[in-house]
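> sequence and predicted structure below; questions after.
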Amino acid sequence: MRDPGLFLKEFGIAAAIGATLLIGISWWFLGRKTKRTFPLPSKWRPVGTVSSLRVYPVKSCKGVEAQKLLVGPAALSKDLNVDRQFMIVDEAGQLVSARTHPKSVLINAEIIEEGLLRLTAPDMPPLELNFPSNASNTPECRGIEMDCVIHGRPVKAMDMGNAVSQWLTEFLVFRTDRPAELRLEVRLVFHHLPAGQRRNLARALLHLPFASEDDKSMFHDEIGAAHIISDASLEDLNDHLKGTGTSVSALNFRPNITISGGLPYAEDDWLFVKIGEAVLRTVRPCTRCIMTTVDPQKGEKNENKEPLASLRKYRTVEDETMNKFFNYAPKLVFLGCPEPSSVND
């Protein structure tokens, strides 16, 4: 069952977190609806405080911290920095992430002015790269639309040219101990469709009752424009990690919003999250992968596959059908989509 409406305050600024209770109807039964609408709660209950906010302009690279975020139809943003608006791919357009190139988490990526992306990394010269707001050519950008793939799902993107490709390839490929046969060129692509993309949601809609046909995203792995984690859940995970020689921070999980206050994993039962005037609908738990084992400070994977190994012992999805759908991955953090009435255009 889902929790009653919840209310949150952030840094003294009016903000809210909310969830609704669906009495007498199972969570999975609701997934059999066809056209889905989601009435918002009429009441909200306080649960905690937003403790940190960040966006990740380039997928798998470092995040940009924020005091406030704008909720858009397909992503969160801080000023000019839109969450997951860029990503790294191989020459075939397949996503390249910290799962296979863990040093990517050491790359600072920030849009410093309109149409200008700045990249820095340890022992690398800074790179500033112009990018277009549409499909026009620029000197740095080839202006070529690519067919790319994120975990088997096709997306459209614009190739950002050879200069940044050489920079990324040098840092992520040649300055590593990768075998010669795996030293392949990588490229940077840009999400040039400002309204986001609606991927093929047929399978997700079958299994996720609170996903909508209209949900859109940038280069996010899954349905959901916002990743949210609670400090209480993180503290409980670190308790489970005692004796492993490992501890983790929120950065291992790359959330947009971190919440303090409340009980561990209370977020499992939230449906609607209200922060300020923005309302996010929870569409699914965020199941965790090998990327959580990458040390965000060192860019190296944990040899014992922690915290993933510990999470698998106690944080799997309870429903067996859903557990199979999520490939038996453990859950931590949840993913939300903006409700249209709350979006700032």
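Perfect, thanks for sending it.
> please count neighbours and contacts with C-alpha atoms only from this point.
Noted.
> tell me where the protein has helices.
With helices called from DSSP state H, the chain shows them at 162-169, 202-207, 231-240, 308-314, 320-325.
> centre of the chain to the longest one, how far?
Centre-to-centre, helix 231-240 and its host chain are 20 Å apart (Cα atoms, centre = their mean, to the nearest Å).
> what are the buried residues along it?
Asp231, Ala232, Ser233, Leu234, Glu235, Leu237, Asn238, His240 (16 or more other Cα atoms under 10 Å).
> with the first one instead?
When burial is assessed from 16+ other Cα under 10 Å, helix 162-169 yields the following buried residues: Ala163, Val164, Ser165, Gln166, Trp167, Leu168, Thr169.
> which residues are in contact with the spatially closest residue to Met160 that is not a sequence neighbour?
With sequence-adjacent residues excluded and distances taken as Cα to Cα, 6 or more residues apart in numbering, Met160 is closest to Cys141, at 4.5 Å. Neighbour list for Cys141: Asn130, Phe131, Pro132, Asp159, Met160, Gly161 [criterion: Cα atoms under 8 Å, 6 or more residues apart in numbering].
> show me the contacts for the closest residue to Leu53 other than its chain neighbours.
Among residues not flanking Leu53 along the chain, Ile257 sits closest, at 4.8 Å (Cα to Cα, 6+ apart). Counting by Cα under 8 Å, 6+ apart, Ile257 makes contact with Val50, Ser51, Ser52, Leu53, Arg54, Ala226, His227, Ile228, Ile229.
> report the distance from stretch 157-176 to the chain centre.
With Cα atoms, centre = their mean, you get 22 Å for stretch 157-176.
> and if you look at stretch 56-70?
Worked out by Cα atoms, centre = their mean, stretch 56-70 lies 10 Å from the chain centre.
> buried sites along that stretch?
Going by 16+ other Cα under 10 Å, stretch 56-70 has these buried residues: Tyr56, Pro57, Val58, Lys59, Ser60, Cys61, Lys62, Gly63, Val64, Lys68, Leu69.
> what about versus this one:
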Amino acid sequence: MSAIYTVKEIYIYPIKSLAGISCQNAFAEEMGFENDRRWMLIDADNLFITQREHRILSQFYPQISDGKISITFQDLKHEFSTDEHIDNPIKVAVWDDQSEVVEVNQSTSKWFSERLGFECKLVKIIKSGDRKHESSRLKETFNVSLADGYPYLMIGTKSLDFLNEKLNEKITILRFRPNIVISSQNAHEEDDFDTFKIGEVDFKNIKPCGRCIMVNNDPENGKLKKEPLKTLSTYRVVNNSVLFGTNIVSLNNGIISVGDEVVF
């Protein structure tokens, strides 16, 4: 493939299922971009919390600056340091993966509990290896963050364009919570990528990403819609899974930036 692909957008999602942050560049690590899904909310039973059950999470907006994460929700704001945590390991499961996390601090957990109306804790994964995810396709185990499965999700622009041609109400790429958006020539061609390089980083494609009801949650207002799953299910179902975007892993650490070419 010739170098006709470039990075158009980069996103990180510091806290699982909350809104994301658009970045001009990001540092890629084995677990995902630095500060990407290193935190998540768990309930009183230590079960992880997502927009699937609590769509209001899309209305919590994080920002990172000077070693601190600030969360804005409506007219309220809360802040905590990226490196703070309580030294008391908590065992949780993220789908089928057992993970070790720690609570950030009690005041942050209390702030989220009051906003959401039920008891919860904000927890953090500390280091690589605290959660391992096995690829049934590759028979290989990866050290991952608190993302649903793999460290990175990549989507080509033509995949969204092709979908929007079929929708009455157009949607943005934010519905799909990608990490890397690339300019592409054909819809869903990213599914067939193998290994490639962006900036300083070598990536490997693992598999197309199966999508859930979360993509029907409008991030603008937290309201559940019928689309895009309804339309995607008419042309993107493989083995009972609706596919959109592809899961990739990094083979080394380094920086990628908006404007970087995708080199094969």
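Here it is on my side, so go on. Not measured: the values here are computed from a predicted model.
> returning to what we had before: report the two of the buried residues of stretch 56-70 of the first structure separated the most.
Spatial extent of the buried residues of stretch 56-70 of the first structure (Cα to Cα) is set by the pair Ser60 and Lys68 at 21.4 Å.
> burial of the corresponding residue of the second structure for Arg312 of the first structure, as a residue count?
Mapped onto the second structure by TM-score structural alignment, Arg312 of the first structure lines up with Ser233. A count of neighbours around Ser233 of the second structure, defined by other Cα atoms under 10 Å, yields 15.
> you'd agree Val82 of the first structure is up against Arg54?
No: judged on Cα atoms under 8 Å, Val82 of the first structure makes no contact with Arg54 at a distance of 10.2 Å.
> please enumerate the strands of the stretch 51-200 of the second structure.
Secondary structure of the stretch 51-200 of the second structure by DSSP state E, counting those that start in this stretch: the strands cover 60-65, 68-73, 76-81, 90-94, 97-103, 120-124, 132-135, 140-143, 152-156, 180-182, 195-198.
> dump those strands to a markdown table, plus distance to Glu220 of the second structure.
Compiled in a markdown table, the strands of the stretch 51-200 of the second structure are given as follows (distance: least, Cα to Cα, whole Å):
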| stretch | distance to Glu220 of the second structure |
| --- | --- |
| strand 60-65 | 11 |
| strand 68-73 | 13 |
| strand 76-81 | 18 |
| strand 90-94 | 26 |
| strand 97-103 | 29 |
| strand 120-124 | 23 |
| strand 132-135 | 31 |
| strand 140-143 | 32 |
| strand 152-156 | 20 |
| strand 180-182 | 19 |
| strand 195-198 | 30 |
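> can you give me the end-to-end span of stretch 190-206 of the first structure?
Terminal residues of stretch 190-206 of the first structure are spaced 30 Å apart (Cα to Cα, to the nearest Å).
> please compute how far it lies from its chain's middle.
For stretch 190-206 of the first structure, the distance to the chain centre is 14 Å (Cα atoms, centre = their mean).
> buried residues, it. List them.
Phe190, His191, His192, Pro194, Gly196, Gln197, Arg199, Leu201, Ala204, Leu205.
> looking at these, point me to the pair that's furthest apart.
That would be Phe190 and Leu205, which, of these, are the farthest apart (Cα to Cα) at 27.0 Å.
> what's Thr169 of the first structure aligned with over in the second structure?
Per TM-score structural alignment, Thr169 of the first structure is aligned with Ser113.
> who's in contact with its match?
Neighbouring residues of Ser113 of the second structure by Cα under 8 Å, 6+ apart: Glu119, Cys120, Lys121.
> and if you look at Leu53 of the first structure?
Glu65, Ala66, Gln67, Lys68, Leu69, Asn256, Ile257, Thr258.
> from these, which is closest to Glu145 of the first structure?
Lowest distance from Glu145 of the first structure to the contacts of Leu53 of the first structure (Cα to Cα) belongs to Asn256, with 28.0 Å.
> can you tell me which residue in the first structure aligns to Asp83 of the second structure?
With TM-score structural alignment as the criterion, Asp83 of the second structure matches Pro132.
> how much space between its match and Met160 of the first structure?
9 Å.
> tell me which of those two has more neighbours.
Higher neighbour count among Pro132 of the first structure and Met160: Met160, with 26 against 18, using other Cα under 10 Å.
> trace that one over to the second structure, please.
The alignment partner of Met160 of the first structure in the second structure, by TM-score structural alignment, is Val104.
> one more: Glu267 of the first structure?
That one, Glu267 of the first structure, aligns with Glu190 by TM-score structural alignment.
> for that match, give me its contacts.
With Cα under 8 Å, 6+ apart, Glu190 of the second structure has these contacts: Met154, Ile155, Gly156, Gly245, Thr246.
> tell me the two of those residues that are most distant?
The distance between the two most remote of the contacts of Glu190 of the second structure (Cα to Cα) is 9.3 Å, for Gly156 and Thr246.
> compare those two (neighbour count), which wins?
Gly156 (28 against 24).
> residue contacts, that one?
Val181, Ile182, Ser183, Ser184, Ala187, His188, Glu189, Glu190, Gly245.
> go ahead and confirm the first one touches Met154.
Just to be clear, that refers to Val181 of the second structure. Yes: at 5.7 Å, Val181 of the second structure counts as touching Met154 under the criterion of Cα under 8 Å.
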